[in-house]
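Asker: coordinates only, sequence not included:
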């Protein structure tokens, strides 16, 4: 697997809300925002959500998703954000689930009180835009090394 650039790792770590776009089998689009924790070792985002939600149901049937992580800057020169493609995977293996839960609960302890399924959003392609240093500075990454 291709190593994720440090600027992307740092950005994922310093944020905690992801916006995802999903699609039903009938082709209907749906988006949702979720708290996440970044799992650097596996280059994935861990989220908690139920298959009973629209986005959870869509991900269970159509795992290819797209998403963004961004702040809310007041100026175009301060825009920093990530766009990505990923595969949503509901974690059913006990060891994987426990490892992911440990990461998530460390970042979001209140989530221990919620009953929910644990998902990995396995990142395939990532584009990071950072206007703070140079306007429209882009960094690209893909799991297979092809940009």
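Answerer: Okay, I see it. Since the structure is predicted, the reported quantities are computational estimates derived from the model, not experimental observations.

Asker: going forward, measure contacts and count neighbours with C-alpha atoms only.
Answerer: Fine.

Asker: wait, what's in contact with residue 55?
Answerer: Contacts for residue 55 were tallied using CA atoms under 8 Å, 6 or more residues apart in numbering; they are 21, 22, 23, 30, 31, 32.

Asker: helices along this structure, start to end?
Answerer: Using DSSP state H, the helices found in the chain span residues 6-13, 54-61, 94-107.

Asker: so which of those helices gets nearest residue 125?
Answerer: Nearest to residue 125 among these is helix 6-13; the distance by CA to CA comes to 11.7 Å.

Asker: and the strands in the protein?
Answerer: 17-23, 29-39, 44-49, 64-70, 80-90, 117-130, 137-142 (DSSP state E).

Asker: pasting the second one now:
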């Protein structure tokens, strides 16, 4: 994947952070949000996370295979430093051993409590970075 300025900024932001909010919808159309720790695969533009199959968000994205949304935000009271990203994509089971390696490299202590691994393939992203100018938006599309 060619490195563009937008791509570089987005990847840099995702690598610096580790918690995303995942938004799902169940089969009846009811929304749900959950927070999760993620490892970022820059090469594939994917977020890798672990979660038990019994959780509501896993049931949502396995029963209702529609796209999910996620966000990662830098919390700051200083408006000029606000940054955040909104993502859409699809979640799949992380069957490849490389996902486990990447996740454990980021969170070594997770080896003691590792549940099922999942991958959120980023299809679109909108990154806001007020340090680049108030309300400056950068976009990524697969």
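Answerer: Received the coordinates, thanks. Remember, predicted model here, so these are calculated numbers, not experimental data.

Asker: tell me how they score on TM after superposing.
Answerer: For these two chains in superposition, a TM-score of 0.93 is obtained (TM-score structural alignment, normalised by the length of the second structure); 139 aligned residues with a CA RMSD of 1.4 Å.

Asker: before we move on, back to that, need the winner for burial among the helices of the first structure.
Answerer: Ranked by mean neighbour count under mean count of other CA atoms under 10 Å, those are led by helix 54-61, which reaches a mean of 20.

Asker: what angle do that helix and strand 29-39 make?
Answerer: Going by axes from the mean of the first three to the mean of the last three CA atoms, to 10 degrees, helix 54-61 of the first structure is angled at 80 degrees with respect to strand 29-39.

Asker: and for helix 54-61 of the first structure, what span of the second structure is it aligned with?
Answerer: Mapped onto the second structure using TM-score structural alignment, helix 54-61 of the first structure spans residues 56-63.

Asker: chain center to that stretch: distance?
Answerer: 16 Å (CA atoms, centre = their mean, to the nearest Å).

Asker: what's the mean deviation for that stretch versus the first structure?
Answerer: Mean deviation of stretch 56-63 of the second structure relative to the first structure after superposition (mean CA distance after the TM-score superposition for the first structure): 0.9 Å.

Asker: so the residue nearest the centre of the first structure versus residue 106 of the first structure, what's the distance?
Answerer: Nearest to the geometric centre of the first structure sits residue 45, at 4.2 Å (CA atoms, centre = their mean). Computed as CA to CA, to the nearest Å, the residue 45 of the first structure to residue 106 of the first structure distance reads 14 Å.

Asker: the second structure: which residue goes with residue 38 of the first structure?
Answerer: Under TM-score structural alignment, residue 38 of the first structure pairs with residue 40 in the second structure.
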